[in-house]
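J.: following is a predicted model, sequence given first.
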Amino acid sequence: MQSPNAPEHPAHIVRIPHFLFIMRLVQIFLSVVILALMAFAITQLTNVFGTFGYNIFCCIYNFIGVGYLLVSVARAPRIWNCWAALVIDIFGVIFWISAWGSLAGWAALGNIAYDSSALDLCRHYSKTDQRKCNGRKGAWQASAATAGLGAIVWVLFVVHLIVYSIHLHRHRTAPETKHLPSSGRALTEEEKGAEMNVVSPQGVYSA
């Protein structure tokens, strides 16, 4: 039950289960971990920035997109938009399936080259170059871990998109939200004032 002193839930914001908020926080946390792993891998490997850079771009996308959704709901509800939230999820699904899929392919090739007993490249290096070779091996292992974490982020986007889409449909078709702008934005002060000044038929004809 909502406390009488609790702030009123803005009508234009879609009510969603609390576990979706937890999923958003997990996405941000995993993005930080992925960013750190990619930064390490880039320092050890060359000519792989295309794939690794794309994963870094996806992390930045999470910081901006998911960060906007979290901050707008908590601190600035007027800038929250239901369609923007939907688009962020859709692009998140597309971006992250490409990110972890491409990185998994690269990581598989790298780990075969450096970990296979038949193709262990490090054994061909001199002792002075062993540290460099081990660093490259660690970079490929970090890439494999990043692909796994990226897959988790992608799954979270898919689950969030499905659940949010269901609640968005219920929100837009509910009788109490029929007056909201179709653009998904909040009502302006003028629109709120005009709505309050509308007299209902029951108010006109009541005794």
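T.: Great, that's in hand. The shown structure was predicted, so the numbers you read here are calculated from the model rather than taken from an experiment. Numbering: from 1, shown residues only.
J.: only C-alpha atoms from now on, for both contacts and neighbour counts.
T.: Fine.
J.: helix, strand or coil for Ala186?
T.: coil (DSSP: H, G, I helix; E, B strand; the rest coil).
J.: measure it to Ser72 for me?
T.: The gap separating Ala186 from Ser72 is 12 Å, by CA to CA, to the nearest Å.
J.: comparing the two, which residue is more hemmed in?
T.: Neighbours per residue, other CA atoms under 10 Å: of Ala186 and Ser72, the larger number sits with Ala186, 20 against 16.
J.: here's the one I want to compare it with:
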Amino acid sequence: MAGRDHLLVLPPFVLAFRILQLVTAVVILGLSAYGVTFLSFDGDDLTLFTALATMIITVYIIVAETAAPIIYNYWAILGLDIFAIVFWIISFSLLASEVAAYQIVTYTECSYSYAGVCYYKRSRALEHLAKRDTTNVYTYRNAMAAASGLGGLEFILFVVTLVMTGIWLHRHRLAGGHCTPARAAAAPQTEPKPEAPAQPQGEYPVAPA
């Protein structure tokens, strides 16, 4: 069984932040999937990808820290935090800029509208066969705004975990720690003892005849 001496001894709240990152990513994934159901655009698509990537990242980190230390590598975790920060700042800011542009509701992307409800067909080629999905345009806009806001929260959470990981990584390295499990100490090999030189047999004087 792998030891835990290579793990960073982070404060307990960092693990709570990891769980919060995972839960928030699941919520954002649901909101983004709701948006893609009716209209696919770059801000929502990128947010959907980033949320899915965040779920993979956080599951790996939580499992590595709690159940499978053999897969733990703090350099990998540091890189994944940086990856998440870059993608979240792009995702939530792009989505927010696109949602903010829709102050006046239009129905140019709808098959038809009635009483503020947008009726959109998944496939115009199968107009007579496909069922219509409906959504209120205000609900749609608010859902995308919520996804953007939660994306900003994810960005802040990953900045915090990156800073904490960086500080404790530096302390760990100063203390001589490693990023992989320590190998089992090899059994000391006993060197063969040198043989004692043979004692010369004493010579006895021969008595004259």
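T.: Ah, there it is. If you're wondering where the values come from, they're calculated on a predicted model, not measured in any experiment.
J.: any idea what the TM-score comes out to?
T.: Between these two chains, after superposing, the TM-score reads 0.75 (TM-score structural alignment, normalised by the length of structure 1); 171 aligned residues with a CA RMSD of 2.5 Å.
J.: common neighbours of Ala186 and Ser72 of structure 1, please.
T.: Common contacts of Ala186 of structure 1 and Ser72 (CA atoms under 8 Å, 6 or more residues apart in numbering): Arg78, Ile79, Trp80.
J.: quick check: longest helix of structure 1.
T.: helix 130-173 (DSSP state H).
J.: what is that one packed up against?
T.: Helix 130-173 of structure 1 is packed against helix 18-44, helix 82-115, with contacts defined by 3 or more CA pairs under 8 Å, 6 or more residues apart in numbering; DSSP states H and E.
J.: Ala185 of structure 2 in helix, strand or coil?
T.: At Ala185 of structure 2, secondary structure determined by three-state DSSP is coil.
J.: tell me, how many residues neighbour the counterpart of it in structure 1?
T.: Aligned counterpart of Ala185 of structure 2 in structure 1: Gly193 (TM-score structural alignment). The burial count assigned to Gly193 of structure 1 is 11, neighbours taken as other CA under 10 Å.
J.: quick check: Gly193 of structure 1 vs Glu8 of structure 1, distance?
T.: 17 Å.
J.: Thr24 of structure 2 reaches Ser148, doesn't it?
T.: No: Thr24 of structure 2 lies out of contact with Ser148 (CA atoms under 8 Å); the separation is 11.5 Å.
J.: which one's more surrounded, these two?
T.: Using other CA under 10 Å, the more surrounded residue of Thr24 of structure 2 and Ser148 is Ser148, with 27 against 20.
J.: show the contacting residues for the most centrally placed residue in structure 2.
T.: In structure 2, the centroid-proximal residue (CA atoms, centre = their mean) is Ile57; its distance is 1.6 Å. The neighbourhood of Ile57 of structure 2, defined by CA under 8 Å, 6+ apart, consists of Leu80.
J.: what does it align to in structure 1?
T.: In structure 1, the residue matched to Ile57 of structure 2 (TM-score structural alignment) is Gly65.
J.: and that match, what element?
T.: Counting by DSSP states H and E, the element that carries Gly65 of structure 1 is helix 49-74.
J.: which residue is the nearest non-sequential neighbour of the aligned partner of Gln130 of structure 1 in structure 2?
T.: The equivalent of Gln130 of structure 1 in structure 2 is Gly116 (alignment by TM-score structural alignment). Nearest non-adjacent residue to Gly116 of structure 2, counting by CA to CA, 6 or more residues apart in numbering: Asn136, 6.3 Å away.
J.: for that neighbour, what are its contacts?
T.: With contact set as CA under 8 Å, 6+ apart, Asn136 of structure 2 has these partners: Gly116, Val117, Cys118.
J.: list the ones among those that structure 1 also has?
T.: Among the contacts of Asn136 of structure 2, the ones whose aligned partners also touch in structure 1 (both residues aligned by TM-score structural alignment, their matches' CA atoms under 8 Å) are Val117, Cys118.
J.: return a PyMOL selection command for the buried portion of the contacts of Asn136 of structure 2.
T.: Buried members of these, defined by 16 or more other CA atoms under 10 Å, are picked up in PyMOL with:
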select buried, resi 117+118
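J.: roughly how far apart are His160 of structure 1 and Asp89 of structure 1?
T.: Taken as CA to CA, the span from His160 of structure 1 to Asp89 of structure 1 is 7 Å.
J.: one more: Ser31 of structure 1?
T.: Counting by CA to CA - Ser31 of structure 1 and Asp89 of structure 1 are separated by 15 Å.
J.: what's the answer for Asn134 of structure 1, then?
T.: Asn134 of structure 1 is 38 Å from Asp89 of structure 1, where distance means CA to CA.
J.: so for the two, which sits in the more crowded spot?
T.: Using other CA under 10 Å, the more surrounded residue of Asn134 of structure 1 and Asp89 is Asp89, with 25 against 15.
J.: return the residue of structure 2 aligned against the more buried one.
T.: Using TM-score structural alignment, Asp89 of structure 1 sits opposite Asp81 in structure 2.
J.: Ala39 of structure 1 too?
T.: The alignment partner of Ala39 of structure 1 in structure 2, by TM-score structural alignment, is Ala33.
J.: many thanks, have a good one.
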